[in-house]
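Asks: with the input below, show me the fold.
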Amino acid sequence: KERELPLRVRALVMTIGFDLPRQILNAQTEAGKPENIRKEDVRDMLVENSKDPEKVRTEKLEPRADGTLCLNG
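Replies: Predicted coordinates:
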């Protein structure tokens, strides 16, 4: 009778620091500031195609509870 060897599985472990979500939120907030917006950004495309830039910015981007802006469609 032949013995079957057990399958070997290598576990992949990824450690995420406790401050990573805060760093991501800070980076998103900084990138959303008007002085950091580039021409190829979605927000500028919305503003560029509108007669009233501020109106489009407030209508198309709505703030979330965590402080980020969400593109509503």
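Asks: from here on, contacts and neighbour counts on C-alpha atoms
Replies: Fine.
Asks: which helices and strands does the strand or helix carrying T29 pack with?
Replies: Using DSSP states H and E, T29 maps to helix 20-31. The contact analysis (3 or more Cα pairs under 8 Å, 6 or more residues apart in numbering; DSSP states H and E) places helix 20-31 against no helix or strand.
Asks: after it comes which helix or strand?
Replies: If you walk from helix 20-31 toward the C-terminus, the next helix or strand you reach (DSSP H and E) is helix 42-48.
Asks: counting by contacts, list what that next one packs against.
Replies: helix 53-60.
Asks: now do the buried residues in the helix it packs on.
Replies: Using 16 or more other Cα atoms under 10 Å as the test for burial, helix 53-60 gives 56-57.
Asks: helix or strand next in line after that helix, which one?
Replies: strand 61-63.
Asks: which of the residues in that next one are buried?
Replies: L61.
Asks: which one is L46 nearest to, not counting chain neighbours?
Replies: The shortest distance from L46 to any residue other than its chain neighbours is 6.6 Å, reached at V56 (Cα to Cα, 6 or more residues apart in numbering).
Asks: this one next, for a side-by-side:
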Amino acid sequence: MTKLTQKKVKFDWGDKQEAAFQLLKEKLCSTHVLALPEGTKNFIFYCDASHKGLGVVLMQNEKVIAYASRQLKVHEKNYMTHDLELGVVVFALKI
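Replies: This next block holds a predicted model:
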């Protein structure tokens, strides 16, 4: 599905894309997966960066509150590993 957002790529939404979207929506929004925050304490961010993208999971009391991820921007693909790791922390704190 991420190819649909690239420049010079024709936007073609077919059965395959719709099925992938519905599966993602079901898995990420299910009541069994996400929980509501309780108060303002005991939040933990789990962050990971690779040369493909950034990912974050926000948890509280061992329950998942939110997920966030994104692909790297063109210029970020040249970053060294420690810069990517710092970048994912900044990304996490902005959500």
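Asks: quick check: TM-score for this pair?
Replies: Superposed pair, TM-score by TM-score structural alignment, normalised by the length of the first structure: 0.28. Supporting alignment: 30 aligned residues with a Cα RMSD of 2.9 Å.
Asks: thinking again about what came up before, right, and the residue nearest to L46 of the first structure touches E48 too?
Replies: No. V56 of the first structure is beyond contact range of E48, at 9.4 Å (criterion: Cα atoms under 8 Å).
Asks: what is the neighbour count of S69 of the second structure?
Replies: When neighbours are counted by other Cα atoms under 10 Å, S69 of the second structure registers 16.
Asks: residue contacts, it?
Replies: Contact partners of S69 of the second structure, counting by Cα atoms under 8 Å, 6 or more residues apart in numbering, are 53-56.
Asks: now, the most widely separated pair of the residues you listed?
Replies: The span of the contacts of S69 of the second structure, defined through Cα to Cα, is set by G53 and V56 at 10.4 Å.
Asks: which one's more surrounded, those two?
Replies: V56 (21 against 16).
Asks: number of residues surrounding the nearest residue to the more buried one once chain neighbours are set aside?
Replies: Among residues not flanking V56 of the second structure along the chain, C47 sits closest, at 4.5 Å (Cα to Cα, 6+ apart). As a burial measure, C47 of the second structure scores 19 neighbours (other Cα under 10 Å).
Asks: so who does C47 of the second structure touch?
Replies: With Cα under 8 Å, 6+ apart, C47 of the second structure has these contacts: 54-57, 85, 88-89, 92.
Asks: Provide the secondary structure category for it.
Replies: In terms of secondary structure, C47 of the second structure is strand; the call rests on DSSP: H, G, I helix; E, B strand; the rest coil.
Asks: next, format the contacts of S69 of the second structure as CSV and append secondary structure and distance to K27 of the second structure.
Replies: As requested, the contacts of S69 of the second structure are exported to CSV (DSSP: H, G, I helix; E, B strand; the rest coil; distance: Cα to Cα, whole Å):
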residue, secondary structure, distance to K27 of the second structure
G53, strand, 20
L54, strand, 19
G55, strand, 17
V56, strand, 16
